[in-house]
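> Predicted model and sequence follow; I will ask about them next.
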Amino acid sequence: MSVQAAANPDALVSPDEIRAQFSRAMSAMYQAEVPLYGALLELVGEVNAQALAQDRQLAARLSATGEIQRLDMERHGAIRLGSAAELATMRRLFAVMGMYPVGYYDLACAGVPVHSTAFRAIHEASLQHSPFRVFTSLLRLELIENRELRELAAGILARRNIFTPRALQLIERAEAAGGLNAGEADEFVQQALETFRWHREGTVGAALYQQLSDQHRLIADVVAFKGPHINHLTPRTLDIDAVQAGMQGRGISPKAVIEGPPPRRCPILLRQTSFKALQEAVTFVEADGSDALGSHTARFGEIEQRGVALTPRGRALYDRLLEATRKVAGGAPNEEGAAAYMATLSQQFQAFPDDYASLRRQGLAYFRYFVTEQGVAAKARGELAQELEALLAAGHLQCEPLVYEDFLPVSAAGIFQSNLGDNARDSYGQSANREAFERDLGAPVLDELALYAETQQRSLEQCAEALGLAALA
């Protein structure tokens, strides 16, 4: 509890602080539920320490941008919801923590019957306080081909309530009062956590579970349980290739291929890997009230390495090179063809500049700009350069890559598929439906590229103001 909150118990707690508290509570809960995740966190911590020790320039860059302070915070979790009502209420729950829907992701085109958004903070100051986000998917019941099974699943989901009564009261309280005080915030975190907790008891019988699983294992994961248990949490690493190699030595089985771009001197966007989902004992409740023992596979640990956010021009180049890779490799990577796929990926991405100066000059990536001590001194002497490029060349300004805070649909689908088994279908066809998703959400999703452009522009305006210059472009 802050000093201010202790002095004034009615003072409202910052949504950023509630999010940070929730992230810590979620991590503790998941480590208790999935002990292997704790081993993964230890490995990531060791790899990050080694990377910082070996690359002083990287350490200095992370310190300059404030990234070093949030490096050991989990970056995201993921949940899967079953109905529009659940999605709309989840939006309200995350808003209490200063998290808003950013981006629309269609995973159905890659054989996963969901579409998704990421709830996260949207201002760089809030992200510095807590970068935690939740990749949130909504099951698309219309993609269940068996009509009878589809209607049965809809009925099951309509009868469940994934939020505690007190959590709903606190959401309403926050909306009415503009936030929560310290006591309410603590209670909110604990009540909200119940929605994400693992339940070993299914809500259906074993035979129905199998029917749902035969349609798609993700459908069974959503429909057959009391709530949207968190299915993974994700720490950030500075060297994902070292973590991938190190998992085997810890008795952790990694997926075959790291999703996203290949290894680079200047990382771009997002690279992700995971340990394979655990088979966990569950109890199914039969129609006659008896129990049937079974198992369910859904929860895993994920690791991510984040690079610079790309502009629309950079994303277009990335998408083109990724498509070319898959064309040459004959589709998505699998365990047998992992080495060949990665070799092809590296070859194709030689066309993507791998130094920050080129990325900036060619308008391929976003950057944040900072005034240097030399710039302050030059202003005092009246010797300040006037244009952006001249300011950078003179050392009056410096720029650092703006970290990508979002996701990649192809990579997300690859992670899902690797943990749902190899019998998943390739595609549900051209079925993206952002309009329906936003209707169910009860709000539009925000454009992630616009947010990066705003952050970059904000940093330029702050530099111009600090140096007494006209607007910098």
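Received, thanks.

> drop to CA atoms for contacts and neighbour counts, all remaining ones
Will do.

> Can you tell me how far Ala121 is from Pro131?
Going from Ala121 to Pro131 by C-alpha to C-alpha, to the nearest Å gives 7 Å.

> In contact with Ala84, which residues?
Leu138, Asp440, Leu441 (C-alpha atoms under 8 Å, 6 or more residues apart in numbering).

> ok, structure two:
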Amino acid sequence: MTDSPSSASALVSRDHVRTLFSRAMSDMYREEVPQYGTLMGLVRDVNADVLAADPALAADLARADELERLDLERHGAIRLGTAQELFTMRRLFAVMGMEPVGYYDLSVAGVPVHSTAFRPVTDTALSRNPFRVFTSLLRLELIEDEELRAEAAAILKRRAIFTPGALALIERSETAGGLTREEAERFVREAVETFRWHGEATVDAATYKRLHDAHRLIADVVSFKGPHINHLTPRTLDIDAVQTGMPERGIAAKTVVEGPPTRACPILLRQTSFKALEEPIRFGGAAGAVEGTHTARFGEIEQRGIALTRKGRALYDTLLAEVRETGGAGSEGADYAARLTEAFRRFPDSYDEIRRQGLGFFRYSLREGASPAFNGPLDAAALDRLVAEGAVVADPIVYEDFLPVSAAGIFQSNLGGAEQRAYEGHASRDAFEAALGASVADEFALYQQAEARSLADLAARLGPAQSRAVA
């Protein structure tokens, strides 16, 4: 497939469709939530300041193919109500080259959903447009009130969240292997309707209250025509500067930045947000229309760091759990940031040490102009020597995925709940994948494959003999 088809019948790339869709979503959300536009302006200013102050970082991002994607980078989030909705959503995202990666059990923080992230998975697709959508499925079985659970299921069964046009073009893409330029543009127009905000509830005010009292997220999923996009998230290079800058631009910021503390070498994912909007809605019913409000949509910002290996992730999880479980404090308390920083002193804060200890994933390449004297094999010791000599560059691989505790923290904060604490989890990956109609990809395997590809390419450039002995 091509981005520049020579005829009307030529198929465009899935990357092209994804870019069209992500831009359409951003335009739609900017119209629906004007404060999102203010947030985007703040992020652009912060990123420009960081790059101007740190030319070495700008050069590193350019070399790693990350600079051009920075302004494009977004993730969105939606919440679905039924297995059939999730199944069809997987097919919709496949049109754009987005696959389900990772399984997230948010019930560990008292949020009755489990989730995956639809995103591109190849190096090329990620560099073109890394748009992701964190997609959650409501866990109706976690609603304790059996009568309310049955009522919620019946309400969800009656709704159809995809337009006939979108369904037809999904099928067209599946049978033809893609879409033409005209079909792609039409597909995007139809697909964004699924994610549009609707100010009319599909339930009466009394039903909404019962759902809301069970959990605010349940009311958000069950009470509306479709899974309105509840946030779009730009990527910043300095989330602390954004957190400080939000109040200065009239934006009410979340109190706590979720994820690891401020570090010289960012790891995984840090997220913050502005508080969810209280929006007017209309309830139907036998007594006629009733005016009310609903709180769900907000603005989120993220800063992405290096993807961690299983060893690195185990250390991260251990340190975070220690901080959150100290005295049952969760993420509450004025001293949370200090406690977090202190605990994470045990996590190395230099890329070289992270690499040497096997805590993170890296992409290796021969430095431009380097021609090291090398007689393989390219084992770990040889790789360390080449990196130390400066002949080989080890670029951190960006973490493209999410953190369940952080996601739940954002959800809870913007649904009006208290800061999260530890709850007993109810993971059910098998049930989620059955609803999805596919397995979710293992994010660790994807990062490992990306690192292995870079090592194979490096070995080939060093010499034919080395290509047979990659560390």
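Good, I have the coordinates. What you see is a predicted model, and the numbers here were worked out from it, not measured in a lab.

> Can you give the distance of stretch 82-99 of structure 2 from its chain's centre?
Offset of stretch 82-99 of structure 2 from its chain centre (C-alpha atoms, centre = their mean, to the nearest Å): 16 Å.

> In structure 1, point out the residues matching stretch 290-309 of structure 2.
Aligning stretch 290-309 of structure 2 against structure 1 (TM-score structural alignment) gives residues 292-311.

> Start from the N-terminal end of the stretch 51-200 of structure 2 and give the helices.
Under the criterion DSSP state H, counting those that start in this stretch, helices of the stretch 51-200 of structure 2 are mapped to 55-63, 83-94, 123-128, 146-158, 164-176, 181-191.

> buried set for the fifth one?
By neighbour count, and taking 16 or more other C-alpha atoms under 10 Å as the criterion, the buried residues in helix 164-176 of structure 2 are Ala166, Leu167, Leu169, Ile170, Ser173.

> Now the third one: closest residue in space, sequence neighbours ignored.
Residue nearest to Leu169 of structure 2 in three dimensions, not counting chain neighbours: Phe187, with 6.2 Å by C-alpha to C-alpha, 6 or more residues apart in numbering.

> Quick check: the one you found touching Gly165?
Yes - using C-alpha atoms under 8 Å, Phe187 of structure 2 is in contact with Gly165, at 7.4 Å.

> Now do the buried residues in stretch 59-79 of structure 1.
Result for stretch 59-79 of structure 1 [16+ other C-alpha under 10 Å]: buried residues 59, 62, 65, 67-68, 70-71, 73-79.

> Same question for stretch 449-467 of structure 1.
449, 452-453, 455-457, 459-464, 467.

> which ones among the residues you listed are found in strands?
Judged by DSSP state E, strands contain none of the buried residues of stretch 449-467 of structure 1.

> can I get those residues in a markdown table with distance to Met97 of structure 1?
Shown next, in a markdown table, are these (distance: C-alpha to C-alpha, whole Å):
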| residue | distance to Met97 of structure 1 |
| --- | --- |
| Leu449 | 22 |
| Tyr452 | 21 |
| Ala453 | 24 |
| Thr455 | 21 |
| Gln456 | 24 |
| Gln457 | 26 |
| Ser459 | 25 |
| Leu460 | 28 |
| Glu461 | 28 |
| Gln462 | 27 |
| Cys463 | 30 |
| Ala464 | 32 |
| Leu467 | 35 |
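
> Distance from the chain centre to stretch 143-153 of structure 2, please.
30 Å.

> Which residue is the nearest non-sequential neighbour of the aligned partner of Arg149 of structure 2 in structure 1?
Under the alignment (TM-score structural alignment), Arg149 of structure 2 pairs with Arg150 of structure 1. Nearest in space to Arg150 of structure 1, with sequence neighbours left out and distances taken as C-alpha to C-alpha, 6+ apart, is Ile144 at 5.6 Å.

> And that neighbour, how far from Gln417 of structure 1?
Here the distance between Ile144 of structure 1 and Gln417 of structure 1 works out to 17 Å (C-alpha to C-alpha).

> Check Pro444 of structure 1 too.
28 Å.

> next one: Arg160 of structure 1
Where Gln417 of structure 1 is concerned, Arg160 of structure 1 sits at a distance of 27 Å (C-alpha to C-alpha).

> out of these two, which sits in the more crowded spot?
Of the pair Arg160 of structure 1 and Gln417, Gln417 is the one with more neighbours under other C-alpha atoms under 10 Å, namely 20 against 15.

> which residue lines up with that one in structure 2?
Checking TM-score structural alignment: Gln417 of structure 1 goes with Gln412.

> Which residues are in contact with that match?
By C-alpha under 8 Å, 6+ apart, the neighbours of Gln412 of structure 2 are Val111, Ala418, Glu419, Gln420.

> hmm, which of these are common to structure 1?
With both residues aligned by TM-score structural alignment, their matches' C-alpha atoms under 8 Å, the contacts of the contacts of Gln412 of structure 2 that structure 1 also has are Val111, Glu419.

> Adding neighbour count, secondary structure and distance to Ala241 of structure 2 as columns, could you present the contacts of Gln412 of structure 2 in a markdown table?
Output for the contacts of Gln412 of structure 2, formatted as a markdown table (neighbours: other C-alpha atoms under 10 Å; DSSP: H, G, I helix; E, B strand; the rest coil; distance: C-alpha to C-alpha, whole Å):
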| residue | neighbour count | secondary structure | distance to Ala241 of structure 2 |
| --- | --- | --- | --- |
| Val111 | 24 | coil | 29 |
| Ala418 | 12 | coil | 25 |
| Glu419 | 19 | coil | 23 |
| Gln420 | 23 | coil | 24 |
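
> so can I have TSV of the contacts of Gln412 of structure 2 showing distance to Ala191 of structure 2?
Formatted as TSV, those follow (distance: C-alpha to C-alpha, whole Å):
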residue	distance to Ala191 of structure 2
Val111	27
Ala418	34
Glu419	34
Gln420	34
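
> before we move on, back to that, next one: the residue nearest to Leu169 of structure 2 relative to His198 of structure 2, how far apart?
For Phe187 of structure 2 relative to His198 of structure 2 (C-alpha to C-alpha), the value is 20 Å.
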